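K.L.:
Okay, sequence plus prediction incoming.
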Amino acid sequence: MRASPWLLSLAVTGVLAACQPATESSPAADGSEAPPPLDASTADERSYAFRCGELEVHATYRGQDSATVVVGDRTFAMSSQPAASGAKYGDGQGNEFWTKGTTDGILILKGEPDRTCTGTGEQGGEAPPANATANADDDAAGGFRATGNEPGWLAQVGAGATPALHIEMDYGERKLEIPSPTQGRDGWSGTAADGTPVKLTFQRTVCQDDMSGQAFGATAMLTVGARQYHGCGDFAGAPSLAAKP
């Protein structure tokens, strides 16, 4: 029996169609391809610039858990540290950055003196000019107050060019007045009316009250005669170490 030419042509066409590769639809054409995900590492980043003494510091915070602190050509990866108030970050190697909001702070670098920091508070802004902290050593002219515990004591220096030094010791039972103490770069000294030598000194480093846990901008030491008292203090108008950046 002779095969029909029409059937033979149909069979050849089917074989050729079966040999053709499947055509893939373009993802761009059907719109099924999702856009690349956003980088989560930048979703909650905030950067602020500070002037810490002679150093320019840039701090990038990632949430409240970590921060990258760039000091000149040095970069420190820091994590959040326990603090009674304020925002404190450290790298576990003696380097810390403790801020009072976004405009004030303390930079602690291992083996170096603590530095007082000033910021503009502007996110992504530039560091304050180099003279921003030039008046830091003159803060004493605005007044200073220090307190300590066990036994409780208080020392207060008034404002002005010739401030008086007021001392209360033993929970206020003993009081001394030095009308015109000698003022130095790190404190005041003088002699009370009864002849007792008195000296109040401070160091610009974050200090925590050992009873209340409150943070202050300076440590303080009061020397009255042969007795020494240790505590914390701050200058008049200094912001509270309470706000987090």
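P.N.:
Thanks, I have the structure now. Numbering: from 1, shown residues only.
K.L.:
drop to CA atoms for contacts and neighbour counts, all remaining ones
P.N.:
Noted.
K.L.:
Next, the buried residues of the helix of greatest length in the chain.
P.N.:
Looking across the chain with DSSP state H, the single longest helix is helix 5-19. Buried residues in helix 5-19, defined by neighbour count with 16 or more other Cα atoms under 10 Å: none.
K.L.:
try stretch 66-73
P.N.:
Within stretch 66-73, the residues scored as buried using 16+ other Cα under 10 Å are 66-71.
K.L.:
re earlier: name the next helix or strand following the longest helix of the chain along the chain.
P.N.:
Next in sequence after helix 5-19, counting helices and strands by DSSP states H and E, comes helix 27-30.
K.L.:
And the following helix or strand past that following helix, what does it pack against?
P.N.:
Downstream of helix 27-30, the next assigned helix or strand under DSSP H and E is strand 45-52. With contacts defined as 3 or more Cα pairs under 8 Å, 6 or more residues apart in numbering; DSSP states H and E, strand 45-52 has these neighbours: strand 55-62, strand 115-119.
K.L.:
Against which helices or strands is the first one packed?
P.N.:
When contacts are defined as 3+ Cα pairs under 8 Å, 6+ apart, strand 55-62 sits against strand 45-52, strand 66-71.
K.L.:
repeat that with 10 Å
P.N.:
In this structure, strand 55-62 makes packing contacts with strand 45-52, strand 66-71, strand 74-81, strand 115-119, judged by 3 or more Cα pairs under 10 Å, 6 or more residues apart in numbering; DSSP states H and E.
K.L.:
and the angle from the last one to strand 45-52?
P.N.:
Between strand 115-119 and strand 45-52, the angle comes out at 130 degrees (axes from the mean of the first three to the mean of the last three Cα atoms, to 10 degrees).
K.L.:
second one coming, line it up with the first:
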Amino acid sequence: MAPTTNFDLSNANSLLATIQADSTIDTINLFVTSLAEAVNSDPTKADAIAETLASLFAIPESQTLDIRGVDPDDAEVTTPLQSTFLIALGEWLNYALHETSLVEPKRTIVEPSNTVLTAAVFSAALLKTGVLASPSYVFSFTRQGLQLPNAVRETERQEIVAIGACLQLLVAGKIMLDRWLEKSDGSDGIVQALKALSDGKVILSENGRVLLQKTIDLAEQGFGTGTTARNAWSVVFPEK
């Protein structure tokens, strides 16, 4: 395979050229791995990376580019770039948000390297830029974090998932409300769920509680345009 590991995540045209040089599923998987590494190493870049991705898929040539792969019978198949990318992206985000690994310990410490939180803020930036539409793995994570009716409960992860949900709502709350949460739980239900987290039994981190209050304030105003992923992240992890 051609060397396609150098992905310039700040330049949509460069990204397209890199993918065109070897338009295979292996390249797309490397691309998603590169995204994960970049966001995990510096979550404040989530906005810029999401905007670059939106620009990539707005380029006409990207909309006609097919990605080569193989089916379960080892027959070669081709699929459109964007749909191929979204499947690979979804696999990573679902894995990161829901910690589906059966061997890795759950990430329960509120720290910048927590990949649940980096995936949460990145997913919100992707929603805001239109790269993601309405993936169920994001919706279920948010509902779990808010401890809404019939949502999965994991006591060990509850603080991290609650903070992750607040990060998502602070960035893309209006989009999430319009697409899913209004129908499933109602805007008042979301506000009440957020307020219920204020009892101090779920979010123990001081900065996490500050984030929660900001999310409550925004939710009571209907979320509006929200804030940037960088600003939301800096509430929990202030820039030095």
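P.N.:
Cool, the structure landed. Quick caveat, the model's predicted, so the values are computed rather than measured.
K.L.:
So after superposing, what's the score?
P.N.:
Aligned and superposed, the two chains score 0.24 in TM-score terms (TM-score structural alignment, normalised by the length of structure 2); 105 aligned residues with a Cα RMSD of 6.4 Å.
K.L.:
Take the helices and strands packed on strand 55-62 of structure 1 and write them to TSV, including distance to Phe144 of structure 1.
P.N.:
Below are those laid out as TSV (distance: least, Cα to Cα, whole Å):
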stretch	distance to Phe144 of structure 1
strand 45-52	21
strand 66-71	30
strand 74-81	28
strand 115-119	16
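K.L.:
winner for burial among those?
P.N.:
strand 115-119 (a mean of 24; mean count of other Cα atoms under 10 Å).
K.L.:
ok and that strand relative to strand 55-62, angle-wise?
P.N.:
Put simply, strand 115-119 of structure 1 runs at 70 degrees to strand 55-62, going by the same axes, to 10 degrees.
K.L.:
Show me what the helix or strand that comes right after strand 115-119 of structure 1 packs onto, helices and strands only.
P.N.:
Later in the chain than strand 115-119 of structure 1, the nearest helix or strand by DSSP H and E is strand 144-148. Strand 144-148 of structure 1 sits against strand 153-157, strand 165-169, strand 197-203, strand 218-224, strand 227-235, with contacts defined as 3+ Cα pairs under 10 Å, 6+ apart.
K.L.:
try 8 Å this time
P.N.:
Packing partners of strand 144-148 of structure 1 (3+ Cα pairs under 8 Å, 6+ apart): strand 153-157, strand 227-235.
K.L.:
which residues touch it?
P.N.:
Outside strand 144-148 of structure 1, the residues that touch it by Cα atoms under 8 Å, 6 or more residues apart in numbering are 153-158, 209, 220, 229-236.
K.L.:
let's see it at 6 Å
P.N.:
Under the contact criterion Cα atoms under 6 Å, 6 or more residues apart in numbering, strand 144-148 of structure 1 has outside partners 153-157, 230-236.
K.L.:
Those: which two are farthest apart?
P.N.:
Using Cα to Cα, the pair of the contacts of strand 144-148 of structure 1 lying farthest apart is His230 and Ala236, separated by 19.5 Å.
K.L.:
So which of these two has more stuff around it?
P.N.:
Set His230 of structure 1 next to Ala236 and count neighbours by other Cα atoms under 10 Å: His230 wins out with 19 against 16.
K.L.:
and the closest residue to the more buried one other than its chain neighbours, how many neighbours?
P.N.:
Distances taken as Cα to Cα, 6 or more residues apart in numbering put Met221 closest to His230 of structure 1, at 4.6 Å, once the chain neighbours are dropped. Neighbours of Met221 of structure 1 under the rule other Cα under 10 Å: 21.
K.L.:
what about Met221 of structure 1, distance to Gln156 of structure 1?
P.N.:
Distance, Met221 of structure 1 to Gln156 of structure 1, using Cα to Cα, to the nearest Å: 12 Å.
K.L.:
same question, Ser189 of structure 1
P.N.:
Using Cα to Cα, one obtains 12 Å as the distance from Ser189 of structure 1 to Gln156 of structure 1.
K.L.:
which residues are in contact with the helix or strand containing Ala119 of structure 2?
P.N.:
Element membership for Ala119 of structure 2, per DSSP H and E: helix 115-129. Residues outside helix 115-129 of structure 2 that contact it (Cα under 6 Å, 6+ apart): 40, 43, 46-47, 50, 96-97, 132, 164, 167-168, 171-172, 229.
K.L.:
the helices in structure 2, which residues?
P.N.:
Under the criterion DSSP H, helices of structure 2 are mapped to 12-21, 25-41, 46-58, 60-63, 81-98, 115-129, 136-145, 158-176, 182-184, 187-196, 206-220, 229-236.
K.L.:
Please identify the buried residues of the fourth one?
P.N.:
Taking 16+ other Cα under 10 Å as the basis for neighbour counts, the residues of helix 60-63 of structure 2 that come out buried are Ser62.
K.L.:
May I see the buried residues of stretch 116-130 of structure 2?
P.N.:
In stretch 116-130 of structure 2, counting by 16+ other Cα under 10 Å, buried: 116-129.
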